[in-house]
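Enquirer: make a model of this:
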Amino acid sequence: MSDVTIYHNPACGTSRNALALIRHAGIEPIVIEYLRTPPSKEVLRAIVQATGQPVRALLREKGTPYAELGLGDPAWSDEQLLEFIVQHPVLMNRPVVVTPLGTALCRPSEAVLALLPVRKLPAFRKEDGELVEDDGIRRGGQA
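Expert: Sure thing, here's the model as predicted:
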């Protein structure tokens, strides 16, 4: 079983590139297509806690009902925001990657390198042709 999990949206280029980078490292992750299999509120809470970021960092505005739901209002509590993500999984920003080295929202996709145990990957070309060169330094995500 893999120690790497990616909360993935196959329609998202950043998510596809992060998944490809993980596989480029020789790791076959657990892939959770969170729009098909949304995480529970408890799982979301654990993800947020593991990233060390506020719940709002996990919210996606573009292409979601964020504005229609009034989620820009700072009065919403973290618990309420988590409930909105449960009800509307498209609000979850992606990709989120969980490894033994940490948990992070991997935007840009090469942020996943900090979470991988493999040292100094060969160069990788993203879908758009951008070259990603791994410096081999693992800064780690939030554990």
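
Enquirer: from here on, contacts and neighbour counts on C-alpha atoms
Expert: Will do.

Enquirer: so how far is residue 32 from the residue nearest to residue 71 when sequence neighbours are not counted?
Expert: Leaving aside its sequence neighbours, residue 71 sits nearest to residue 81 (CA to CA, 6 or more residues apart in numbering; 7.7 Å). Per CA to CA, to the nearest Å, residue 81 is found 21 Å from residue 32.

Enquirer: the residue nearest to residue 71: how many residues sit nearby?
Expert: Residue 81: 18 surrounding residues under other CA atoms under 10 Å.

Enquirer: next up, the contacts around it.
Expert: 55-56, 71 (CA atoms under 8 Å, 6 or more residues apart in numbering).

Enquirer: make sure it is indeed in a helix.
Expert: Yes - under DSSP: H, G, I helix; E, B strand; the rest coil, residue 81 falls within a helix.

Enquirer: in contact with the spatially most central residue of the chain, which residues?
Expert: Among the residues of the chain, the one closest to the centroid is residue 96, at 1.5 Å (CA atoms, centre = their mean). Applying CA under 8 Å, 6+ apart to residue 96 gives the contacts 6-8, 103-106.

Enquirer: could you also give me the structure for this second sequence? I'd like to compare it with the first:
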Amino acid sequence: MTDIIIYHNPDCETSRNTLAMIRNAGVEPHVVEYLKTPPSRPLLMHLIERAGITPRQLLREKGTPYAQRGLGDERLTDTALVDAMMAHPILINRPLVVTPLGVRLCRPSEAVLDILPTPQQGAFAKEDGERVVGADGNRIPSP
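Expert: Below is the predicted model of the structure:
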């Protein structure tokens, strides 16, 4: 059994597509609805480090208090950005996926394919109809 965790927002199409691709690999992940159960500060810092990104790269702008909080200010420290994400979990971009092969912010959703330890079990198309995996279970190259 492969242990996979997805920090998920069911209202987000990208997050739903990512979850569906994990399931298309024959894996039922541990789903953490991070808006209901936000990660602790140490866990969030660990996820950021393992994903090889900065807090700014994890920061979500759309549909959040990003602008109202002045988070576009490049002078803000990583600590200040993480403080904002802890105070307003909606600022955490999603989905974050943890697998035995690494941690990835899966934007676009097919980025999850790079860290799934098991292959896709068949064709997969995103909710918008874009085909990303063929019937053979292999990734379809982007045009």
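
Enquirer: now what about the TM-score between them?
Expert: Once superposed, chain against chain, the TM-score is 0.90 (TM-score structural alignment, normalised by the length of the first structure); 136 aligned residues with a CA RMSD of 1.4 Å.

Enquirer: ok, now how distant is the residue nearest to residue 71 of the first structure from residue 106 of the first structure?
Expert: Residue 81 of the first structure is 20 Å from residue 106 of the first structure, by CA to CA.

Enquirer: cool, residue 132 of the first structure as well?
Expert: Residue 132 of the first structure sits 14 Å away from residue 106 of the first structure when distances are taken as CA to CA.

Enquirer: which one of those two has more residues nearby?
Expert: Legend: neighbour count by other CA under 10 Å for residue 132 of the first structure and residue 106, higher for residue 106 (23 against 16).

Enquirer: surely the more buried one is in contact with residue 94?
Expert: Yes - the pair residue 106 of the first structure and residue 94 passes the contact test of CA atoms under 8 Å, sitting 7.0 Å apart.

Enquirer: between the two, which contacts overlap?
Expert: Common neighbours of residue 106 of the first structure and residue 94 (CA under 8 Å, 6+ apart) do not exist.

Enquirer: find the nearest non-adjacent residue to residue 133 of the first structure, please.
Expert: Distance criterion CA to CA, 6+ apart; nearest residue to residue 133 of the first structure, sequence neighbours excluded, is residue 123 at 4.7 Å.

Enquirer: neighbours around that neighbour, how many?
Expert: With other CA under 10 Å as criterion, residue 123 of the first structure counts 13.

Enquirer: residue in the second structure paired with residue 31 of the first structure?
Expert: Applying TM-score structural alignment, one finds that residue 31 of the first structure aligns to residue 31 in the second structure.

Enquirer: any idea how far its match is from residue 121 of the second structure?
Expert: 20 Å.

Enquirer: what of residue 14 of the second structure?
Expert: For residue 14 of the second structure relative to residue 121 of the second structure (CA to CA), the value is 20 Å.

Enquirer: residue contacts, the nearest residue to residue 38 of the second structure once chain neighbours are set aside?
Expert: Leaving aside its chain neighbours, residue 38 of the second structure sits nearest to residue 89 (6.4 Å; criterion: CA to CA, 6+ apart). With contacts defined as CA under 8 Å, 6+ apart, residue 89 of the second structure is in contact with 34-35, 38.
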